[in-house]
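below are the sequence and a predicted model; questions follow.
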Amino acid sequence: MKDDAQMCTAESGNGNANTDNDLEVPADLLGVLDELIDKLPTFDTGTGCQRWVTWLARSRQRIARGDPHGIDELLSAYGGMGSFNDLELNDDLDRLRSRARQIARRTKRELDARDHE
């Protein structure tokens, strides 16, 4: 792996390693998502941030459970008209948004490569 981010293996809700999904998530992705989820509501002035807080929280939950579809769900927030990318944010939130996408894209590439081995 090119990045030195710490990795964690997601666990299922019962505390056992999730062997069906076996998603390894960079620990910093969960941290970045937590920051976005915490900070977006304080920025919202009728800009639709709550929609994205809900989206990010749902994606984060899936990722933390080891569901690789959580990565797909997160990345889908960044595409198309009216996407998370279109939301005008301050510099700090924009940096977090970009970082979350960067980590998620890298994780998706790694999952795809593993699936094709």
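Received, thanks.

CA only for contacts and neighbour counts going forward, please
Will do.

which parts of the longest helix along the chain are buried?
As assigned by DSSP state H, the longest helix anywhere in the chain is helix 91-115. Buried residues in helix 91-115, counting neighbours by 16 or more other C-alpha atoms under 10 Å, are found at Leu93, Leu96, Arg97, Arg99, Ala100, Arg101, Ile103, Ala104, Arg105, Thr107, Lys108, Leu111.

another structure for you, compare them:
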Amino acid sequence: MGPKTQLLIGVLDELATVLESDGDSHWSGWMRKARARLLNSDYSGIEYLLSAYGGMGSLNDVVLGQTYKNGVFEWKPGHVELNEKFTALSSKAWELADAIKRSQ
């Protein structure tokens, strides 16, 4: 396992944790599944991760920190920082996965 893959595994763990902190189970599960494949030296984890990006309903469309209280939309406290962290981790994961894919 190369250094980029090791770094990606850590980023995916952080990304899943951020998603879970906002109650997301779909995308956090996706990140954990990709991470598990990479931990098993299964290259399909790269393709699986990259398939989460792009298109309608993709990881690119995720916005964290939203809620409804008494039927009224509200932003959760700290939503700006949460989304900044999510965006940074998501971008880093894509960049690493793309670099690994290109090197194959």
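Looks like it arrived, so ask away. Everything quoted here is computed from the prediction, not taken from an experiment.

now the strands: where do they sit in the first structure?
Under the criterion DSSP state E, the first structure contains strands at 7-9, 24-26.

and these, which is most packed in?
Most buried of the strands of the first structure, by mean neighbour count (mean count of other C-alpha atoms under 10 Å): strand 24-26, with a mean of 21.

show me the helices in the first structure, by range?
27-43, 49-64, 69-76, 91-115.

what range does the shortest one cover in the second structure?
Spelled out, it's helix 69-76 of the first structure. Helix 69-76 of the first structure corresponds to residues 44-51 in the second structure, going by TM-score structural alignment.

map Ser59 of the first structure across to the second structure for me.
Using TM-score structural alignment, Ser59 of the first structure pairs with Ala34 in the second structure.

list the contacts for its match?
Leu12, Gly45, Ile46, Tyr48, Leu49 (C-alpha atoms under 8 Å, 6 or more residues apart in numbering).
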